[in-house]
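Asker: let's see this in three dimensions:
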Amino acid sequence: MGGCFSPQRGSESKADSPERTQIAEDETAAASEIAKLEVMHSEIISNRGQEKHTHPQIFTYKDLYAATGGFCADLFLGEGGFGKVYKGVLDNTKQEVAIKILNLQGKQGDNEFVTEVLVLSKLHHTNLVKLIGYCVDGNQRLLVYEYMPLGSLKSHLHDLPPDKKPLDWNTRMKILAGAAKGLQHLHVNVDPPVINRDVKCENILLGDEYHPKLSDFGLAKLGPTGDDTHISTRVMGTPGYCAPDYLESGKLTVKSDIYSFGVVMLEVITGQKAIDDSRPKAERNIVEWATPWINKRDFHKLADPVLNGQYHMKFLLQALIVAAMCVDRTASRRPHISEVVAALNQISDSQSRRKWRSSSSRLQPVALTSTQTQTSIEDQNQAKTKDQGDRS
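Answerer: Purely as a prediction, here's the structure:
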């Protein structure tokens, strides 16, 4: 893996990217656009080699009530900012689905509902959750997704019940690599880019064989175009995952998603929560907790204890470096998503091919021998020290 990432896109441009999906700028929908959703069915957006475009189905409330057995408690899957989620089976196809019901008294409303429908109707990728359809029936707003049988990434990392086996290291890296590819599709293959604004473990869903898909696009925004470097917007997202530059200025860029993904990486590697009130006040944020250990190069202390040392130190080191670069406080120093994907693919592919030696040789902390790796950490620490000096 390369030790340093360029913060710029380099030669990439719209002219160089014929595979970009086109999305009209006026599709940052408002509540009044709900009535226009049917018109959307006549619009076909090519994904240029990605999954075939399919139009979302329109359901009645009666359809979805029947699919869930009257929203039976036994089929309840969970609850988020949008509302409650139930498992259902569609009468016409017998397909298993997940059905979200908008909480009319909740924080999210018609605007988030429409944004979710528009984004997922236009964008299709193997690492984005599929929208099957939606329901606009009176004041009822429901979304119907493909059912992801293994639930959220969060449910496999935190507060595991005694009978639930923790994710092994290889599976964790596979999940991160796949989730990064979904984010890459949003940032690179879409024009203008889509900024998710709510990348977190809870919004990475797992299918068979732990195949990851990004979900929940209700807070998504279209990114800057032309000479614009950012869009100014009200700060939205989840505490612990929001980039500090976005929190402080309201200036949103694709690098805001990169920071959030870096937090996800730290959670996956360490098993720690993004925000944990049980830690000392100065370390409640996972970035603040992990950074001193990374700077001291005590990398083995950052690995999730439930892994029981079942990982190779080289790959732990590489993954932590990528995560640390993603959560850099300065947006311009964070890597481009394509560089993150390349790095995670290399980690995932290398470890899947590797034949483990005896456990005694692979589980002990090792001295750093990669000059490239040491340089990348030192460069990052020097840059942070310089920033702190400039601010003081």
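Asker: going forward, measure contacts between C-alpha atoms and count neighbours the same way
Answerer: Will do.
Asker: do a quick rundown of the strands in this structure.
Answerer: Under the criterion DSSP state E, strands of the chain are mapped to 21-22, 57-58, 76-79, 83-89, 96-102, 131-137, 140-146, 190-191, 194-195, 204-206, 212-214, 221-222, 231-232, 251-252.
Asker: state the distance from Asp307 to Asp298.
Answerer: You called it Asp, but residue 307 is Leu. Going from Leu307 to Asp298 by C-alpha to C-alpha, to the nearest Å gives 17 Å.
Asker: I meant to write Phe59 there.
Answerer: To Asp298, Phe59 is 54 Å away according to C-alpha to C-alpha.
Asker: out of these two, which sits in the busier spot?
Answerer: Phe59 (17 against 14; other C-alpha atoms under 10 Å).
Asker: quick one, what contacts the more buried one?
Answerer: By C-alpha atoms under 8 Å, 6 or more residues apart in numbering, Phe59 lies in contact with Gly133, Tyr134, Cys135, Val136.
Asker: in a markdown table, list those along with neighbour count and distance to Leu252.
Answerer: Listed next are the contacts of Phe59 as a markdown table, based on neighbours: other C-alpha atoms under 10 Å; distance: C-alpha to C-alpha, whole Å:
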| residue | neighbour count | distance to Leu252 |
| --- | --- | --- |
| Gly133 | 19 | 29 |
| Tyr134 | 26 | 29 |
| Cys135 | 20 | 31 |
| Val136 | 17 | 30 |
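Asker: and the residues you listed, which two are furthest apart?
Answerer: Gly133 and Val136 (10.4 Å; C-alpha to C-alpha).
Asker: let's see this one next to it:
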Amino acid sequence: MSTHGAEKLASLLLLLLCLGRGGAQESPPTAVKFTPADNYLIDCGSPNSTQLGDGRVFRSDPQSTSFLSTDQDIVVSADGVGATPILPLFLNARVFTDRSSYSFDVSKPGRHWLRLYFYAFACAGYNLTSSVFSVQTDEVVLLYDFSPESPVVKEYLLAVADDRVSLVFVPKKGSLAFINAIEVVSAPDNLIADFAHGIAPAAQFRGVSELDLEVVCRLNVGGPSISPANDTLGRTWLPDGPFLKVPAAAQSVAVPTQAVRYADDGSVTPLIAPSTVYASADAMANSNTEDPSFNISWLVPADATFSYLVRLHFCDIVSQSLNSLYFNVYINELMAASTFDLSSLTSGLAIAYYKDFAVNATTITNGTLLVQVGPLPDSGGAPPNAILNGLEVMKMSNAAGSLDGKFAVDGSTKGVAMMVVSRVGLGLGALTLAAAAAAAAALCRSRKRPEEWERKNSFSPWFLPLHAGQSSFMSKSSSSSKIRSFRSRFGSNRSRSGYSGVFSSGSIGVGRIFTFAEIREATKNFDEKAVLGVGGFGKVYLGTQDDGTKLAIKRGNPSSSQGINEFQTEIQLLSKLRHRHLVSLIGCCDENNEMILVYEFMANGPLRDHLYGADAAMSLLSWKQRLEICIGAARGLHYLHTGASQGIIHRDVKTTNILLDENLVAKMADFGLSKAAPSLEQTHVSTAVKGSFGYLDPEYFRRQQLTEKSDVYSFGVVLFEVLCARPAINPALPREQVNLAEWAMHCHRKGKLESIIDPHLAGAINAASLKKYVEAAEKCLADHGADRPTMGDVLWNLEYALQLQDAIMEHPEEGQEKEDSDSLSKGDEGYAMINDNSAPIAGPLFQGR
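Answerer: Okay, the predicted model is just below:
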């Protein structure tokens, strides 16, 4: 089924169920009640109240004017009502030709359902089918340039923090907006937990309670549709049939609802899902396949620019005895739960259980989210089986405060003005940004390089803070205001406002103020052939001065607000810091309302380009060179952590942010995400999670508490990336090998690390040097920051590893004898004495990956 087809079918089924026309025999409501503190039900445009078949009464429009803020009073009704087999809520609408809003008092902040009903019916005077509009609350954009056609119900679960929630409708210029009905209803406090199990990386993810959610689908797997009248919280559950990838792979099983039990500890109640959901399931069927270990798969439409909360409901209604059902759960072909044993989790059969998973956007491909359950590869002789009872998929709001990826900003009109929403405690929101960074990196690598380019290897955007996804999305007016505020903070001695004040200040290191004419001449009038890379803030150019000195010139796009925070952070940091292993900020240009920063040019680009990729073989680095580069980067980070009056946390350590000059001297770059380290009275900095997928500290990811040890973890990933010459994340590999940190640690524990080391290093690594290096990397990757070394300790170990390598290169025979003795006495069978002049002493010769 196509994504579009599944989405359309889901909308139609949702509509049918709301109508109470699902046609399936439903069980009576579960004997549990929840009385919402807030319960606003409005039939917009209707002259009278409307009662649905489930007993709910929607107030008429005249009764709802106290909630409405608008200068208009336009209500319309559908033509040909008698021939329209739809819910009464879709027969009337309120129309807006200008910005208008509904506001509702909230008696108790917390989770609230928001359901919006849309149907562009035919009516006199207004063409609803041509309407284009946006909908937002005080905190989040729900819909952007939305144009509903067939009847649809949009359902959200908002995290309301204030005593009032507003719903704003903004028609596109020349168009109109409309709404048929609105529900704003309190949800139970414990309906959505603050944490979920993360998928890639596999770590606990916290911060869900601060996010707004959009319900994508809610499936009663293996069972009939469930209408709001038969759900404990007025929810609609769809049959899962249309979402099954291979329907023949699943067979429905069911028991009476009375057979379902809920946990005595109250962890799962009928408010999580009614017993009807747990009383049915899909189990493995005989699908005429030769492989008895096939998976049952569900495909759900998904937007690859957002992360998702996936809730899976389980209830073992198929087993005859405890501990007889073991299976795996996969999401987007990544292991979500291994050897899943419901008996051990519930201590019984037919007991309701659920598990939440946080799925980051980088794992989503082809516009779908794939959920699978399947048996273990070795079932120990037991018949292979796997089950799923219910599936809920909810989109998470992103760092820009949006639930609709189709947003743009136009402050000159009355369009939606996107604000920076720091309320995202989302590690996955940050990880989503890595996908945008990777895409931008690929684009930059594909750009044609200047004719005078000395090197032939790929040159990824080594300079750019590629975090477009997490940058501020604001209107032009707010962007200009922020730029003015930013410039005013630095002051200026000249009529044009800009950076000059910060560079001319005596308290700051020497910096040059370039004229715009000098910048234009250096870049040959910003020649596109001189573009090194492109980011959300603008472009980076290769510039050449009259004396031949090359510069890296970052030019901000004045019409874009993206990257302004990063500009501000970099200029604040780099104008005060000077170190041999930090990229130097040379100066700036602030003429003509330009935002231009000038850096030293790093001729050999990013470290990653020398490790892997199509052109890496042209600039192979020896083991000694790699050690020296890692030592240089470690010195730069150590200086950041300890050299300033208050330490600085880089927060985006990776091989693309370690740049190499013409002598292969490593320097840390891209300080757009950097943060001041905690003071002596603090243990951490609480902040929304940002960074790059594959390098992110799992403790920071779980707790949103940033420390210097977060940089240490990322550097540990870099060390293995240097050793193995492969990306930190490679989705093309088997799922257990996708994450380099996890795979390298696994191989190290199994004594098989040599199997994944860069084959170009075979015959050139001293065993003691390798051991000390791997020891440092392993300690960096400790799960808890308190167990990781400082960057000073890491630096010491790397320098010692270099000394060991130098010793064997200068005295190979003595080194061999020493290593022979050390290896035999310590039993280091996992390491080899690899030297151009000797055979392995202990362990196998590295044979590559």
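Asker: before we move on, back to that, deepest of the strands of structure 1, which one?
Answerer: Most buried of the strands of structure 1, by mean neighbour count (mean count of other C-alpha atoms under 10 Å): strand 212-214, with a mean of 28.
Asker: tell me how far that one lies from the chain's centre.
Answerer: On the basis of C-alpha atoms, centre = their mean, to the nearest Å, strand 212-214 of structure 1 sits 7 Å off its chain's mean C-alpha point.
Asker: how far apart are that strand and its match in structure 2?
Answerer: Superposing on structure 2 places strand 212-214 of structure 1 at an average distance of 0.5 Å from its equivalents, by mean C-alpha distance after the TM-score superposition for structure 1.
Asker: which residues touch stretch 65-77 of structure 1?
Answerer: By C-alpha under 8 Å, 6+ apart, the surrounding residues in contact with stretch 65-77 of structure 1 are Lys84, Val85, Tyr86, Lys87, Gly88, Val89, Leu90, Asp91.
Asker: cool, and stretch 537-551 of structure 2?
Answerer: By C-alpha under 8 Å, 6+ apart, stretch 537-551 of structure 2 touches 463-464, 519, 522-524, 526, 530-534, 552-557, 560-564, 598-601.
Asker: rerun that using 6 Å as the cut-off
Answerer: Residues outside stretch 537-551 of structure 2 that contact it (C-alpha atoms under 6 Å, 6 or more residues apart in numbering) are 522-523, 530-533, 552-557, 562-563, 599-601.
Asker: where do the helices sit along structure 1?
Answerer: Here structure 1 has its helices, by DSSP state H, at 61-67, 110-122, 169-188, 244-249, 254-270, 286-296, 313-326, 337-353, 359-362, 371-391.
Asker: now do the longest one: distance to the chain's middle.
Answerer: The chain centroid and the centroid of helix 371-391 of structure 1 are separated by 26 Å under C-alpha atoms, centre = their mean.
Asker: what of the first one?
Answerer: On the basis of C-alpha atoms, centre = their mean, helix 61-67 of structure 1 sits 30 Å off its chain's mean C-alpha point.
Asker: now that helix on structure 2. Mean distance?
Answerer: With mean C-alpha distance after the TM-score superposition for structure 1, helix 61-67 of structure 1 departs from structure 2 by a mean of 2.2 Å once superposed.
Asker: now the helices of structure 1 in JSON lines, with distance to Glu38 of structure 1?
Answerer: Converted to JSON lines, those look like this (distance: least, C-alpha to C-alpha, whole Å):
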{"stretch": "helix 61-67", "distance to Glu38 of structure 1": "16"}
{"stretch": "helix 110-122", "distance to Glu38 of structure 1": "11"}
{"stretch": "helix 169-188", "distance to Glu38 of structure 1": "24"}
{"stretch": "helix 244-249", "distance to Glu38 of structure 1": "35"}
{"stretch": "helix 254-270", "distance to Glu38 of structure 1": "30"}
{"stretch": "helix 286-296", "distance to Glu38 of structure 1": "43"}
{"stretch": "helix 313-326", "distance to Glu38 of structure 1": "39"}
{"stretch": "helix 337-353", "distance to Glu38 of structure 1": "34"}
{"stretch": "helix 359-362", "distance to Glu38 of structure 1": "57"}
{"stretch": "helix 371-391", "distance to Glu38 of structure 1": "50"}
